[in-house]
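In: I would like to see how this sequence folds:
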Amino acid sequence: MSVKQGVVAVAMLSIVFVSLGTLLLFLGQETPSVPLWIAMTFGGFVLLVIGVHILSASILTYLRARRRSASETSAPS
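Out: Sure, this is the predicted structure:
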């Protein structure tokens, strides 16, 4: 299993945990079990880390592209 597959598996599990916990909360079980709270917290944290990573990677890619285009336009051909 590659690292990318592992990250995808962890992300899918965290989505499942958060969805399951949210569904149970909406169904009226006001106090979910402690392992479910732990799973929801861990899942939410993993989703937050993945979201921040994707956002920072896209910002860095955008800045690199801008810097590259600026250097290409200023360089004499």
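
In: from here on, contacts and neighbour counts on C-alpha atoms
Out: Will do.

In: Where does the spatially most central residue of the chain fall, secondary structure wise?
Out: In the chain, the residue lying closest to the centroid (CA atoms, centre = their mean) is Ile50, at 2.4 Å. Secondary structure from DSSP states H and E places Ile50 in helix 34-74.

In: Here is the second sequence; please produce its structure so I can put it next to the first one:
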Amino acid sequence: LLVFMLFALIMTIGSDFMNFLHVDTLQNAIASKIRASEGFMTLVWYIAYGLPYIFAIGLFIGLYEWIRARFHD
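Out: Below is the predicted model of the structure:
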């Protein structure tokens, strides 16, 4: 439950942070590329669309593990 609550908090704050970095503008541009692409490039654009989320989740897991290791002792 604690992990879920921390994840929800980070994603709420993180969405504002992503808006500050104008990731939404980048994702709108990628979404238009997805609509116009065909074949293998569609897969590449879907991966590019998900990269900020994958990066944010990886950062969250890294931060969580660092906090857990830091306060374990």
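
In: Mind checking the TM-score on these two?
Out: Once superposed, the chains reach a TM-score of 0.44 (TM-score structural alignment, normalised by the length of structure 2), with 51 aligned residues with a CA RMSD of 4.1 Å.

In: so what does the helix holding Ile50 of structure 1 touch, helix or strand wise?
Out: helix 3-26 (3 or more CA pairs under 8 Å, 6 or more residues apart in numbering; DSSP states H and E).

In: and the helix it packs on, which residues are buried?
Out: 11, 14-15, 17-18, 21 (16 or more other CA atoms under 10 Å).

In: Need the residues you listed in a markdown table (columns: distance to Tyr62 of structure 1).
Out: Shown next, in a markdown table, are the buried residues of helix 3-26 of structure 1 (distance: CA to CA, whole Å):
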| residue | distance to Tyr62 of structure 1 |
| --- | --- |
| Ala11 | 25 |
| Ser14 | 28 |
| Ile15 | 28 |
| Phe17 | 33 |
| Val18 | 31 |
| Gly21 | 36 |
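
In: Go through the residues you listed and name the one nearest Thr41 of structure 1.
Out: The shortest approach to Thr41 of structure 1 among the buried residues of helix 3-26 of structure 1 belongs to Val18, at 7.9 Å (CA to CA).
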